[in-house]
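Colleague: Provide a 3D model corresponding to the input given below.
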Amino acid sequence: MEDYKIGSIISFGDYNWRVLDIQNNSALVITEEIIEQRAYHDAYKDITWADCALRKYLNGEFYDKFNATDKSRIIPVINKNPDNQWYGSKGGADTQDSIFLLSLEEVCKYFGDSRSKLQNRGKNQRYWFERKDENNSKRIARLQGKEWSWWWWLRSPGRVNVKAVYIFGTDGNIGIQGNNILKGNISDGKCTGGVRPALWLNI
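Modeller: Next up, the predicted model:
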């Protein structure tokens, strides 16, 4: 029997997952590592989480990798998708998801509690969310099978809706301006961001 405590690592399907929250008989979990690299969307156009290709993949092809027993434990939830608080770009409609990416608000809540900084935003927060936030290092994640860390997507919109917010690979800063939804961080010659699926699990 898995030990479901906040912060513990559990095995489910083919991955190891970190427990972020427990409510009643369910646990919010996220893959401990970045499990793959994918674009947020398959075209360079304004998009929100509700309509992006990555959401379709996670709730379709990726979800279907789980066997029937595991699928029966995954709890569909309604996710809120707030607008970007700095730039006003639209978060889009609420979504019903079996598997999803964390939002900016959720990552501030669950990787050490940085919600007070989110609610009392500093004047200089135009690219990074609180560059000196003591919880940044808790968001760093390795690419599965590799020794190095990588950047990973959140579902929240960036400065404009052809960008999505992300977690910087080397120090865990939250990139509130976002990276290009199709080609990721073009400037460093790399393409796509990391994917750390999250889900609510019946325990």
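Colleague: C-alpha from now on. contacts and neighbour counts both.
Modeller: Will do.
Colleague: What are the buried residues along the strand with the most length in the chain?
Modeller: Determined from DSSP state E, the single longest strand within the chain is strand 15-23. Within strand 15-23, the residues that count as buried by 16 or more other C-alpha atoms under 10 Å are N16, W17, R18, V19, L20, D21, I22.
Colleague: Distance from the chain centre to that strand, please.
Modeller: 13 Å (C-alpha atoms, centre = their mean, to the nearest Å).
Colleague: Can you tell me what sits against it?
Modeller: Strand 15-23 has contacts (C-alpha atoms under 8 Å, 6 or more residues apart in numbering) with 4-11, 27-33, 110-111.
Colleague: Report the buried residues of stretch 4-17.
Modeller: Here stretch 4-17 shows Y4, I9, I10, N16, W17 as buried, counting by 16+ other C-alpha under 10 Å.
Colleague: Could you check how far the second one is from L182?
Modeller: Yep, that's I9 we're talking about. 31 Å (C-alpha to C-alpha, to the nearest Å).
Colleague: again, but for the third one
Modeller: I10 sits at a distance of 32 Å from L182 (criterion: C-alpha to C-alpha).
Colleague: now swap in R155 and tell me
Modeller: R155 is 14 Å from L182, by C-alpha to C-alpha.
Colleague: next one: T69
Modeller: Per C-alpha to C-alpha, T69 is found 34 Å from L182.
Colleague: try N81
Modeller: According to C-alpha to C-alpha, N81 and L182 sit 20 Å apart.
Colleague: quick one: which helix or strand includes D70?
Modeller: helix 68-71 (DSSP states H and E).
Colleague: Thought A198 was touching L102, still the case?
Modeller: Yes: using C-alpha atoms under 8 Å, L102 is in contact with A198, at 6.7 Å.
Colleague: Surely P82 forms part of a strand?
Modeller: No: per DSSP: H, G, I helix; E, B strand; the rest coil, P82 lies outside any strand segment and is coil.
Colleague: so after the helix holding D70, what's the next helix or strand?
Modeller: strand 74-75.
Colleague: Which strands and helices lie in contact with the next helix or strand after that following strand?
Modeller: Following strand 74-75 in sequence order, the next helix or strand is strand 77-79 (DSSP H and E). Using 3 or more C-alpha pairs under 8 Å, 6 or more residues apart in numbering; DSSP states H and E, the elements in contact with strand 77-79 are strand 95-97.
Colleague: here's the other one to compare against:
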Amino acid sequence: MEKGHFALTYRNLKPGEFITFGTYPQSVDGKELAIKWRVLQNSGSELFVLSEYILDCKRYHGKSADLKWRDCMEIKWPDCDLREWLNEEFYNTAFSAAEKQFIKTTHCTDNGEGCPDTEDKVFLLSVAEIKDLSEIHGKDLRRAVGTDFAKTKKPDGCSLYVYDKTNKDNYVIRDGEEVGCSWWWLRTQGNKPSRAFFVGPGCSIRSYGNNSIDGYGVLPALNMNLS
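Modeller: Modelled structure (predicted):
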């Protein structure tokens, strides 16, 4: 898609509307499908978007299938494996060369106490961002469900936790079916250097996620250039 046509197509989108952009495996057998993005903000010159679905399950840090949830280590967002994965493997898998020209490099702050700012093509939301965006879109923005691919167990041992207990607040209706929500990572460092913030299925924002947990989801965000 040419830049002028791209900008013309998406410039009038309103927060809460959706676009498709890029592809990623989403079925149990790994079939690639178009990624659905929710528009969070539209400044006229750029779109701030968030994946509507948890696309994969990754540890905040750590790649070995032998890692246990207690095997967390001190790490900051700039150096964690999840940031590297988002900006390398995911970025190169999900987007073509033509699509990459529309993805802005975003200056990410609120990465945690003492954590440097970063420059990212793809990133996770921060605590400050999800709180501010919840004021605009409502707390239901925090309820996330994963694709079938995200739920499948990967070679690194990760598979998405899905709520399956009795609290109905932790479910949403998708395509006419009641679906359990999942936990998903934020980029902000948690209450210890070996932890990160995450969002729970009931919309809670928590600070105590050991960064080696293998069941939390990845909800990518990015900014798209409309100019």
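Colleague: higher neighbour count, T69 and L182 of structure 1?
Modeller: L182 (22 against 9; other C-alpha atoms under 10 Å).
Colleague: Okay, and which of the contacts of strand 15-23 of structure 1 map to strands?
Modeller: Counting by DSSP E, the part of those found in strands is I9, I10, S11, A27, L28, V29, I30, T31.
Colleague: Relative to Q119 of structure 1, which of these is nearest.
Modeller: L28 (22.8 Å; C-alpha to C-alpha).
Colleague: Contact partners for that closest one?
Modeller: V19, L20, D21, I22, A198, L199, W200, L201.
Colleague: now the helices for structure 2?
Modeller: For structure 2, applying DSSP state H gives helices covering 3-10, 81-85, 91-94, 97-100, 127-137, 148-151.
Colleague: Comparing the ones you listed, which comes out most buried?
Modeller: helix 148-151 (a mean of 23; mean count of other C-alpha atoms under 10 Å).
Colleague: That helix packs against which elements?
Modeller: Here helix 148-151 of structure 2 touches strand 56-57, going by 3+ C-alpha pairs under 8 Å, 6+ apart.
Colleague: Where does the strand it packs on end up in structure 1?
Modeller: Under TM-score structural alignment, the counterpart of strand 56-57 of structure 2 in structure 1 spans residues 36-37.
Colleague: what's the most distant pair in the buried residues of stretch 4-17 of structure 1?
Modeller: Most distant of the buried residues of stretch 4-17 of structure 1, by C-alpha to C-alpha, are Y4 and N16, 12.7 Å apart.
Colleague: So what touches stretch 136-153 of structure 1?
Modeller: 32-36, 40, 101, 111-112, 164-174, 193-196.
Colleague: how close does the match of strand 56-57 of structure 2 sit to structure 2?
Modeller: Mean deviation of stretch 36-37 of structure 1 from its aligned counterpart in structure 2 after superposition (mean C-alpha distance after the TM-score superposition for structure 1): 0.8 Å.
Colleague: Distance from that stretch to the middle of the chain?
Modeller: With C-alpha atoms, centre = their mean, you get 13 Å for stretch 36-37 of structure 1.
Colleague: Please apply the same query to stretch 161-173 of structure 1.
Modeller: Taking C-alpha atoms, centre = their mean, one finds stretch 161-173 of structure 1 lying 10 Å from the centre of the chain it belongs to.
Colleague: quick one on the thing from earlier: could the buried residues of strand 15-23 of structure 1 be laid out in JSON lines, adding distance to W150 of structure 1?
Modeller: JSON lines is the format used below for the buried residues of strand 15-23 of structure 1 (distance: C-alpha to C-alpha, whole Å):
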{"residue": "N16", "distance to W150 of structure 1": "17"}
{"residue": "W17", "distance to W150 of structure 1": "17"}
{"residue": "R18", "distance to W150 of structure 1": "17"}
{"residue": "V19", "distance to W150 of structure 1": "21"}
{"residue": "L20", "distance to W150 of structure 1": "20"}
{"residue": "D21", "distance to W150 of structure 1": "24"}
{"residue": "I22", "distance to W150 of structure 1": "27"}
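Colleague: Closest one of these to V160 of structure 1?
Modeller: Using C-alpha to C-alpha, the buried residues of strand 15-23 of structure 1 come closest to V160 of structure 1 at L20, 28.8 Å.
Colleague: Can you tell me what the closest one aligns to in structure 2?
Modeller: L20 of structure 1 maps onto L40 in structure 2 when the alignment is built from TM-score structural alignment.
Colleague: hang on, isn't V218 of structure 2 packed against D56?
Modeller: Yes: counting by C-alpha under 8 Å, V218 of structure 2 touches D56, with 5.4 Å between them.
Colleague: and for the two, which residues touch both?
Modeller: Joint contacts of V218 of structure 2 and D56 (C-alpha under 8 Å, 6+ apart) do not exist.
Colleague: Not including adjacent chain positions, what is the nearest residue to the equivalent of V165 of structure 1 over in structure 2?
Modeller: Using TM-score structural alignment, the equivalent of V165 of structure 1 in structure 2 is F197. Among residues not flanking F197 of structure 2 along the chain, S207 sits closest, at 4.2 Å (C-alpha to C-alpha, 6 or more residues apart in numbering).
Colleague: could you flag which of the contacts of stretch 136-153 of structure 1 are buried?
Modeller: Applying 16+ other C-alpha under 10 Å to those flags 32-35, 40, 101, 111-112, 164-174, 193-196 as buried.
Colleague: For Q189 of structure 2, see how far away whichever residue in structure 2 pairs up with W148 of structure 1 is.
Modeller: In structure 2, W148 of structure 1 lines up with G180, judged by TM-score structural alignment. G180 of structure 2 sits 26 Å away from Q189 of structure 2, going by C-alpha to C-alpha.
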